[in-house]
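Student: quick one, fold the following:
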Amino acid sequence: MSPVSRGRKNKKREPERAEPREELDPDHPAVREMLDNVVAALADFERVDDPLDGEYLAASLLAVGYGTGPEGTETFARLFIAEAENFAAPGGLAFLRCVAALTDDPIAGLATEAAEHLAAQGVSAPAWVDELAEPTTAGEYFRWSEDDGAGAVLYGSFHRAGRTDGFLLFVDDSDCGSANDLAPFVSAEALAEARRMTNEEESASESPMAPEEFRWLVESALDVRESHDREVIELGIEPPQPEEDDIPYEVTDVVLRARLRALPTLPKPAPVHAHPG
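Tutor: Purely as a prediction, here's the structure:
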């Protein structure tokens, strides 16, 4: 899948990852440094002017837990929620509302509770935050199958509060069905251009997909990719850094998974992930 314009590219500030443990002590110097970076990033939410940018900024913080498993991800998120509530400013409230929109329970519930505490104290959020409460609905879903059976390109769009965003990803069947290329698009115009270019570059014609099939295929591919990345992280190897203007894979993973939760599910289990012999 060739890189195409994402529509709007913003370099996100990301806190340094602390060593994952079952419990992270906020008073540990490395953890405290990470949390100080999170607090500094909270002020950036007051300079955001639309909810998509807010979500990707929040995702850049939540992505610190990527590859640490559900328990590690939850531990980081809890720490960040506590810091945002203590921050007690519009940026902290905006971050908490974004976290509630991007995550599932129990993290979503904790973020909502913390946000309500701040609101009760008189803290007001930026105007764009209201759009996060609007429902996300399905858009269009397509697949281009690779001729050599190597995988497929998947396209999906989503609507919320009059805005459209979406994603293009390549599922690599030669790599256990992993999502090996993932591109976010933050406008209907950018999505239309991505679809047009994919139709020009792919030898196969686009094939419509049901939303539930798209969700099943994408979640399966994301899970395999995270499993592979987790193995690399556990070996102490740093994952490759993205190009200067690209949004990191793990950040897009957070937003895409949130969008997928708006779609229906297929009544079948995820495929068994087994490395080829």
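Student: could you use CA atoms for every contact and neighbour count after this?
Tutor: Noted.
Student: longest single helix anywhere in the protein?
Tutor: Longest among the helix segments of the chain by residue count, using DSSP state H, is helix 211-234.
Student: what helices or strands is it leaning on?
Tutor: With contacts defined as 3 or more CA pairs under 8 Å, 6 or more residues apart in numbering; DSSP states H and E, the secondary structure elements packing on helix 211-234 are strand 137-145, strand 178-185, helix 249-260.
Student: most tightly surrounded among those?
Tutor: When the helices and strands packed on helix 211-234 are scored by mean count of other CA atoms under 10 Å, the highest mean neighbour count falls to strand 178-185 (a mean of 23).
Student: now for it, which elements pack on it?
Tutor: strand 163-172, helix 211-234, helix 249-260.
Student: show me which positions of the longest helix of the chain end up buried.
Tutor: Judged by neighbour count using 16 or more other CA atoms under 10 Å, the buried positions of helix 211-234 are 211-212, 214-230.
Student: how far away from the center of its chain is the helix or strand Glu83 falls within?
Tutor: In this assignment (DSSP states H and E), Glu83 forms part of helix 69-87. In terms of CA atoms, centre = their mean, to the nearest Å, the centre of helix 69-87 is set 16 Å apart from its chain centre.
Student: quick one: His159 and Thr136 touch, right?
Tutor: Yes. Using CA atoms under 8 Å, His159 is in contact with Thr136, at 5.6 Å.
Student: mind checking how far the residue nearest to Asp223 when sequence neighbours are not counted is from Asp53?
Tutor: Excluding its sequence neighbours, the residue lying closest to Asp223 (CA to CA, 6 or more residues apart in numbering) is Ser178, at 7.7 Å. Here Ser178 is placed at a distance of 27 Å from Asp53 (CA to CA, to the nearest Å).
Student: again with Val153
Tutor: Relative to Asp53, Val153 is positioned 25 Å away (CA to CA).
Student: this one next, for a side-by-side:
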Amino acid sequence: MLADLVDDASALAEIDDPLDAELAGAMFVAMSRADGDEWMAGFAGAFLPAVEARGSQAALTLLTAIGAMGGDAANPVTETARAAAARLRAAGVAEPVWAGDLAQPLTAGPFTRMHDDQDNLSVLIGVFQRAGRDHALMITVDHLHCGAAEDIYLLDTEGLSAAIAAIHRGARQDRVTIRTKKLGAPEFRWYVEQALEVRDVHDEEEGMVDDGVPEGPEPIDDGPGFAPLAVLTRSRLETLPPARRPRGASASAHTADRTTLDVLQQFAALVGDSGGPAFGLPAARRPLPQKLPAKRKKSDGPAPTYQIKVGLRGAKPPIWRRLLVPGDITLHRLHQAILGAFGWDGDHLHVFDTAYGQFGQADRDLGHRSDNAVTLEQVTPAVKDKIRYTYDFGDDWEHDILVEKTTPADPAVKLPVCVGGRRAAPPDDCGGVWGYQELIEVLADPGHPEHQERLEWLGLDDAGQFNPDEFDRDRINQRL
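Tutor: Reported below is the predicted structural model:
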């Protein structure tokens, strides 16, 4: 068995991405933890020395992968594997091709926490980079089950965007409000460690049989499974600064167990094609979109000028812009105009929610049709019509677009143009409306522990350079 196992590791030596090797190491570490201290002692004292004794590149590959999983003080396996790997390298055994990339520093961030307005479910997201490759860990946390980690997803950049979009799409369909907050590395570590610790307690309680012996992990049908991904997650947390409890956050507490029906009704993490979770709470069926009106023809004459008010939902005091745009502006051009009016950088996905369907970057999985061929007057044919525009499915900047009036086209007026507004727009990637409010509070308090860090993030020398009450129409029109 040992020979077959080590021989299989020879293929692992030739892969390009060290993350695949880390996952293999995480599976062994998870296996070593399955049956308590005696089982771990067997791994460290007998299994790993037997692997080292083979003295081959495949043996070094396996030991390096296991040792990469950090120095869990409660598990001597990783330390033993690292020491054995060092001896084989010193003896001249060739390293796997990914060893150089694995040795490069791991950088981390951004970190995000998404949660529903009742705080029954939260999603913790951390992005990590090494050797030019990005990956993200997404941890779903069930606060109705003591705050235990429910699932862990390992995603690439594209998969993360799709997963976040799926969460927001499901939330909109289920009429659930999602709040998003950017976290510092210490706060992210605190939230994740809390969730993993509670999950450990639950697994230990649920894994006991009558004689007090753990039953061991359930078989893995697809993917690495929760236990190996928890090992990988802990190894990533070790690279972050010490955990710091966020202000206002409370430690997880055990509550009464719920029935299966409770779980289905109150917490549903549905895994779609993207591999990510989506909210799936019962709700009324969404009405089918209306048929899209026909686009203006040349024979219809020039399109009227639309005066629209674009207001940022949830902002208190209100943040809004009043724009003049041609009625036949495409929704994609309107998207660009809104970017200019609010100063968004445009690096994130967007969608228009209308009575005629959802329009953005064409995506069949998300149900979005292209916004390049649809005009504003098609989806808002009358004064007082309203549509919703969402930018950045992580921060979830939602805007209400109201048609205030229409006037005949004036060739002398260059459109689009901003004719009014209120307050500065929030900076990109600050964590949504709630994150922006916190940013304002942090900048107003020089004694806040994150004050200097936020100034550096904004590229400011002092907080006086940031004025949330400022509305600069000339600058907006320069961008437009």
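Student: so which of the helices and strands packed on strand 178-185 of structure 1 is nearest Ala108 of structure 1?
Tutor: With CA to CA as the measure, helix 249-260 is the member of those nearest Ala108 of structure 1 (11.0 Å).
Student: in structure 2, which residues correspond to the closest one?
Tutor: Under TM-score structural alignment, the counterpart of helix 249-260 of structure 1 in structure 2 spans residues 226-237.
Student: hang on, the earlier thing: how far apart are the helix holding Glu83 of structure 1 and its match in structure 2?
Tutor: Between helix 69-87 of structure 1 and its aligned stretch in structure 2, the superposed structures give an average distance of 3.8 Å (mean CA distance after the TM-score superposition for structure 1).
Student: so where is whatever helix or strand comes next after that helix in structure 2?
Tutor: Once the chain leaves helix 69-87 of structure 1, the next helix or strand it forms, by DSSP H and E, is helix 90-102. The counterpart of helix 90-102 of structure 1 in structure 2, counting by TM-score structural alignment, spans residues 57-69.
Student: what comes into contact with the matching stretch?
Tutor: Where contact means CA atoms under 8 Å, 6 or more residues apart in numbering, the residues beyond stretch 57-69 of structure 2 that reach it are 6-13, 21-26, 28-29, 48, 51-52, 77-82, 84-85, 88-89, 93-96, 231-232, 235.
Student: hmm, back to that, who has more neighbours, Val153 and Asp53 of structure 1?
Tutor: In terms of neighbours (other CA atoms under 10 Å), Val153 is the more surrounded of Val153 of structure 1 and Asp53; the figures are 21 against 18.
Student: show me what contacts Ala171 of structure 2?
Tutor: Going by CA under 8 Å, 6+ apart, the list of residues near Ala171 of structure 2 reads 177-178, 278-280.
Student: one more: Ala77 of structure 1?
Tutor: Contacts were defined as CA under 8 Å, 6+ apart; by that measure Ala77 of structure 1 touches 62, 65, 107.
Student: do you know how far it is from Pro70 of structure 1?
Tutor: As judged by CA to CA, Ala77 of structure 1 and Pro70 of structure 1 stand 11 Å apart.
Student: try Glu85 of structure 1
Tutor: Looking at Glu85 of structure 1 against Pro70 of structure 1, where the rule is CA to CA, the gap reads 22 Å.
Student: these two: who's more crowded?
Tutor: Taking Glu85 of structure 1 and Pro70 together and counting by other CA under 10 Å, Glu85 has the greater number of neighbours (20 against 10).
Student: and stretch 33-52 of structure 2, end to end?
Tutor: 20 Å.
Student: next one: stretch 144-159 of structure 1
Tutor: Using CA to CA, the gap from the first to the last residue of stretch 144-159 of structure 1 comes to 22 Å.
Student: with stretch 197-215 of structure 1 instead?
Tutor: Between the opening and closing residues of stretch 197-215 of structure 1 there is a gap of 23 Å (CA to CA).
Student: how about stretch 153-161 of structure 2?
Tutor: End-to-end distance (CA to CA), stretch 153-161 of structure 2: 13 Å.
Student: and for stretch 105-124 of structure 2?
Tutor: 23 Å.
Student: whereabouts in structure 1 does it align?
Tutor: Residues 135-154 of structure 1 are where stretch 105-124 of structure 2 aligns, with TM-score structural alignment as the criterion.
Student: Glu83 of structure 1 contacts Ala40, correct?
Tutor: No. In this structure, Glu83 of structure 1 is not within contact of Ala40 by CA under 8 Å, at 10.6 Å.
Student: apart from its chain neighbours, what residue comes closest to the residue nearest in space to the middle of structure 2?
Tutor: Taking CA atoms, centre = their mean as the criterion, Ile125 is the residue nearest the geometric centre of structure 2, at 4.3 Å. In space, not counting the residues next to it along the chain, Ile125 of structure 2 is nearest to Met138; the distance is 4.5 Å by CA to CA, 6+ apart.
Student: aligned partner of the one you found in structure 1?
Tutor: Counting by TM-score structural alignment, which is the criterion used here, Met138 of structure 2 corresponds to Leu168 in structure 1.
Student: and the angle from the one helix or strand Ala41 of structure 1 maps to to helix 69-87?
Tutor: Counting by DSSP H and E, the secondary-structure element that holds Ala41 of structure 1 is helix 29-42. Between the axis of helix 29-42 of structure 1 and that of helix 69-87 there is an angle of 60 degrees, by axes from the mean of the first three to the mean of the last three CA atoms, to 10 degrees.
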